[in-house]
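# My questions are about this predicted structure, shown below with the sequence.
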Amino acid sequence: MIRAAIVGLGGWGRRLVVAVQEDGQPRGSEIHFTRAAVRSAARARPFADRQRLQLGSFEECLVDPAVDAVVLATPHSAHPGQVRAAAAAGKHVFVEKPLALTLVEAESAIAACAAAGRVLALGHNRRFLPAFRALRELVLAGELGSILHAEAMFAGAFGLAYAPDAWRAGDADAPAGGLTAMGIHSLDALIDCLGPVEDVTAQSMRRVLTIPMDDTTSAMLRFRSGPSGHVATLMATAWTWQLRVFGVRGYAVMPDETSLQVVERSGASRLFTFPVFDTERAELEAFARAVRGDETYPVPLGDVAHGVAVLEAAVASIRSGGVRMSVGGEARNPHEGSC
């Protein structure tokens, strides 16, 4: 059983904890949260007591020999420094996406964990969805033929719920509206299926939000393997997750997280449905197995760094008024391996 400390007990930090334990009791045999690092102990106390978490500082978690790993649910800009500190303290690290906001910072965090011999895992939980894994496999198997185009949409009313001073709404941690926190999932999914992105052209607007955050962000992508792509993220509408991949033989679409429709060029259509799946539990348990050395965590760090590079290029394109930007960093060729 891996003993972990959760760093940050906001809404998502709490979601990660309850994914693997209830009232302090582990749901499985892989991972157990025993400590929490928070800024406000009084605010976190009721949840921490219920989950039997010892409250303290990040630094106290790092020096505790009873903590094997830290799970970071903290502001994006804080991730690189916290990852480096955890690696230096000999802790394995699971961190929410994005790993960083620049490629240089992402690579420094990856290098720190590699030098320390510690596992670094990213919370790209959509990779664990059975529907997405099925879509990815049919793309890699060539069932859609040569891929022409792919597009992804991740939208919700998240921006309408943020307070003006929320860290998720500030330019320091959300320089491209929802692309930073939500659209990064879409980028990662497309990179997993199609490989590295060559260049990106992006735009971002604030249509209805009154907080300092854009609500409408989109990016056109060109993949090195040839296809075009499009990613859109909306922060002030009904929730949806959609992913489409178009090939010369037909197309596949995830209209939501539990369905996959495959439409052949002839018009024949197949619909597959999958059960609701706890991706947060799946990713944390996969992290625990990687820490024990039982398996490799299924999100390659090359893909992680490349996703940050795409995000960085998109932000640069937005700030330049829509200039096409080249993307640095090398993602894994998805045809060289599988999840």
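Arrived safely, thanks for sending. Residues are numbered from 1 along each chain as shown.

# contacts, neighbours, all on C-alpha from now
Will do.

# Identify the residue spatially nearest to A121, adjacent ones excluded.
F94 (4.7 Å; C-alpha to C-alpha, 6 or more residues apart in numbering).

# That neighbour contacts T74, doesn't it?
No - F94 lies out of contact with T74 (C-alpha atoms under 8 Å); the separation is 11.3 Å.

# how much space between the residue nearest the centre of the chain and A37?
By C-alpha atoms, centre = their mean, the chain has its centre lying nearest to H124, at 3.2 Å. Separation of H124 from A37 (C-alpha to C-alpha, to the nearest Å): 22 Å.

# correct me, but F58 touches A37?
Yes - if you go by C-alpha under 8 Å, F58 and A37 touch, sitting 5.0 Å apart.

# Mind telling me what element E330 is part of?
Using DSSP states H and E, E330 sits in no helix or strand.

# D173 now?
Using DSSP H and E, D173 maps to neither a helix nor a strand.

# What number of residues are in the vicinity of it?
If you count neighbours by other C-alpha atoms under 10 Å, D173 ends up with 20.

# quick one, what contacts it?
Taking C-alpha atoms under 8 Å, 6 or more residues apart in numbering, we find D173 in contact with P75, H76, S77, L101, W167, T180.

# can you pick the most crowded of those?
Going by other C-alpha under 10 Å, L101 tops the contacts of D173 with 27 neighbours.

# so that residue, which of the three states?
At L101 the chain is in coil, as set by DSSP: H, G, I helix; E, B strand; the rest coil.

# For it, give its distance to L120.
For L101, the distance to L120 equals 17 Å [C-alpha to C-alpha].

# any chance you could map the strands in the stretch 51-200 of the chain?
Per DSSP state E, counting those that start in this stretch, the stretch 51-200 of the chain carries strands over the ranges 54-56, 69-72, 92-95, 120-122, 147-155, 175-178, 197-205.

# and A131, which of these is closest to it?
A131 lies closest, by C-alpha to C-alpha, to one member of those: strand 147-155, at 14.3 Å.

# Take this one as well and set it beside the first:
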Amino acid sequence: EFAAAMCRPKGRIVLVGVAGLNIPRQPFFEKELEFTVSSSLGPGRNDPSYEGKGRDYPIGHVRWTMQRNLEAVLEQMSAGALPVERLTSHRFAIDDASRAYDLLTSRTEPYLGIVLEYPKDPVSPARVIGAKSPRADKNRVSVSVVGAGNFSRLVLLPILKRLEGVELRGICTGKGLTAAAVADSAGFSYATTDIDEVLGDRDTDAVFILTRHDLHGAQVAAALASGKAVFVEKPLCITLSELDAIGRAVSANSRILSVGFNRRFAEGTRLVRDHFRGSSPLTVSYRFATAEIAPEAWPQDLEIGGGRIVGEACHAIDLCVALTGSPVARVFAEAVAPVGSIRTRDDRVFITLRHENGSTSSVAYQAAGDAGGPRERVEVLGPGRTGILEDWDRVELWQGGRVVRHRTRKDKGHAAEIRAFVDVCKKGGDWPIPWEHLRSTSWAALAAVESLRTGFAIDLETAFD
């Protein structure tokens, strides 16, 4: 009210900081006043591209950004023009914090700023909680898990705990409290916030990596280099350079690498593959209906989540590779036009794949349609045969004018893929997914994104030029 009374007609009142917003209507109406709230620190505040990725605003367009404001203030402080030390009237060691609060409440002497000081050489906090002693049974596979999100806690850990011959060794997360809680509830030997503790643990045989997508590439390469068997949830990586680095790590190490392309391990997939065994070339049509997510969500960010093609449509691409039994040689992608209310395009896309053995596949990856409708449908056609897989619990196999129908439990292959990985860790043998398929699926997803960007088909033989 005081600000409104002081302001001239048609003036502007700016709120700096935090205050109540019970604005009286009458003086604002009579004087036609303007009220605005000042963003803290300056332009760039609350902008994810500026704050999270360091993308500055051109100085010719925005002179005083948040960063430049801070730089100017620090320069003034360094030059002595802003003697901020005068703002501090009292200092107390953290052990004497009670004296500081007594000063505040007793008001026995004047004070301005009160600082609580910690020791100059504090003891480093523990990075590992729990026993890290050698495992008791050398005949068991000892696994450590990096990441404790919903998939890790609700899908992976229950499966691992049901498998015989598996010892839960270490759990690593970004937050110590989360790591300790998961270790306690799941029965891990130790909890840590440092992945290097896991990679350096000689009693960890295999590492499951379930972190944010942009961390996968470097963590997979580091885990392979440390001599661990590695299972990483999809995607394997989000850039071609990461894929190339992982390829070098695979060549330099003999340990197994697998990726969470679970659909190729589903019971329905096994039935269809057996039906077409020995048949080639095949034509695969895969409709993958998925839920819409906001454009600003992290999976949509190419630098963090890799985008939805790399982050999720890779499932469909890998299944096409598995069904045809052949890596991808050529990729072309086409998305819906940016018209009407369309805010994202790479989650409403058709991806055409040409395989090395002459087979072709078409993936319709669509974040559209009714949420209650069918989600996934796969149709395979080969010489004299047809196979249909519907929503992972219904299979039709056609040959000679006759059809055999199967009803299975709704199974997307998670348990089978993890069991296959653990079995190879224990007994050796062929990888559950050949490296050629892992590399091909990852490349094809990245190539689809590039095809959308350029409007051209992308050939494998030019991908790593």
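Arrived safely. None of the values given here were measured: they were computed from a predicted structure.

# what's the TM between chain one and chain two?
Here the TM-score for the pair of chains, by TM-score structural alignment, normalised by the length of structure 1, is 0.82; 316 aligned residues with a C-alpha RMSD of 2.8 Å.

# Kindly state which residue of structure 2 is aligned to L311 of structure 1.
Aligning on TM-score structural alignment places L311 of structure 1 opposite A445 in structure 2.

# host element of its match?
A445 of structure 2 is part of helix 435-454, with elements assigned from DSSP H and E.

# how much does the helix or strand following that helix stray from structure 1?
Counting by DSSP H and E, the element after helix 435-454 of structure 2 in chain order, helix or strand, is strand 458-459. In the superposition with structure 1, the aligned residues lie an average of 1.4 Å away from strand 458-459 of structure 2, counting by mean C-alpha distance after the TM-score superposition for structure 1.

# Which part of structure 1 matches strand 458-459 of structure 2?
Counting by TM-score structural alignment, strand 458-459 of structure 2 falls onto residues 325-326 of structure 1.

# got the residue ranges for the strands in the stretch 201-339 of structure 1?
Under DSSP E, counting those that start in this stretch, the stretch 201-339 of structure 1 gives strands at 216-223, 228-234, 240-247, 250-254, 259-264, 269-273, 325-326.

# out of the ones you listed, which comes closest to D303 of structure 1?
strand 216-223 (13.5 Å).

# check contacts around the match of L311 of structure 1.
A445 of structure 2 touches I309, V310, A313, C314, I317, counting by C-alpha under 8 Å, 6+ apart.

# Which of those residues are conserved in structure 1?
Among the contacts of A445 of structure 2, the ones still in contact in structure 1 (both residues aligned by TM-score structural alignment, their matches' C-alpha atoms under 8 Å) are I309, V310, C314.

# List the contacts of V363 of structure 2.
When contacts are counted by C-alpha under 8 Å, 6+ apart, V363 of structure 2 touches S285, Y286, R287, F288, A316, I317, F350, I351, T352.

# ok so, going back, so which of F94 and T74 of structure 1 has more stuff around it?
Neighbours were counted for F94 of structure 1 and for T74 using other C-alpha under 10 Å; F94 has more, 24 against 21.

# of the contacts of D173 of structure 1, closest to A268 of structure 1?
Nearest to A268 of structure 1 among these, counting by C-alpha to C-alpha, is T180 at 37.1 Å.

# Can you find the partner of A225 of structure 2 in structure 1?
Using TM-score structural alignment, A225 of structure 2 pairs with A88 in structure 1.

# And its match, how close does it get to Y251 of structure 1?
46 Å.

# Quick check on the two: which one has the bigger neighbour count.
Comparing A88 of structure 1 with Y251 by other C-alpha under 10 Å, the one with more neighbours is Y251, at 23 against 17.

# mind checking what that one lines up with in structure 2?
In structure 2, Y251 of structure 1 lands on T386 (TM-score structural alignment).

# and for F58 and A37 of structure 1, which residues touch both?
Overlap of the contact sets of F58 of structure 1 and A37 (by C-alpha under 8 Å, 6+ apart) consists of V7.

# any idea which of the contacts of A445 of structure 2 has the most stuff around it?
Going by other C-alpha under 10 Å, V310 tops those with 31 neighbours.

# show me what contacts the counterpart of A78 of structure 1 in structure 2?
When structure 2 is aligned by TM-score structural alignment, A78 of structure 1 is paired with L215. Contact analysis of L215 of structure 2 by C-alpha under 8 Å, 6+ apart lists C237.

# hmm, 10 Å instead?
By C-alpha atoms under 10 Å, 6 or more residues apart in numbering, L215 of structure 2 lies in contact with I209, L236, C237, I238, I304, G305.

# Confirm L70 of structure 2 sits in a helix?
Yes - under three-state DSSP, L70 of structure 2 sits within a helix.

# what's the neighbour count on it?
When neighbours are counted by other C-alpha under 10 Å, L70 of structure 2 registers 14.

# next one: Y101 of structure 2
12.

# I'd guessed it sits against I114; true?
Yes - if you go by C-alpha atoms under 10 Å, Y101 of structure 2 and I114 touch, sitting 9.4 Å apart.

# Please report how far the match of A78 of structure 1 lies from E71 of structure 2.
Distance of L215 of structure 2 to E71 of structure 2, computed by C-alpha to C-alpha: 31 Å.

# swap in E461 of structure 2?
Distance of E461 of structure 2 to E71 of structure 2, computed by C-alpha to C-alpha: 49 Å.

# out of those two, which sits in the busier spot?
Legend: neighbour count by other C-alpha under 10 Å for E461 of structure 2 and E71, higher for E71 (13 against 9).

# Now do that one against P48 of structure 2, distance only.
Using C-alpha to C-alpha, E71 of structure 2 is found at 20 Å from P48 of structure 2.

# Name the residue most distant from the centre of structure 1?
S266 (35.6 Å).

# Touching, that one and Y251? I think so.
No - using C-alpha under 10 Å, S266 of structure 1 is not in contact with Y251, being 11.0 Å away.

# List the residues that contact R224 of structure 1.
Counting by C-alpha under 10 Å, 6+ apart, R224 of structure 1 makes contact with L194, G195, P196, V197, E198, D199.

# any idea what the last one aligns with in structure 2?
With the correspondence set by TM-score structural alignment, D199 of structure 1 lines up against R330 in structure 2.
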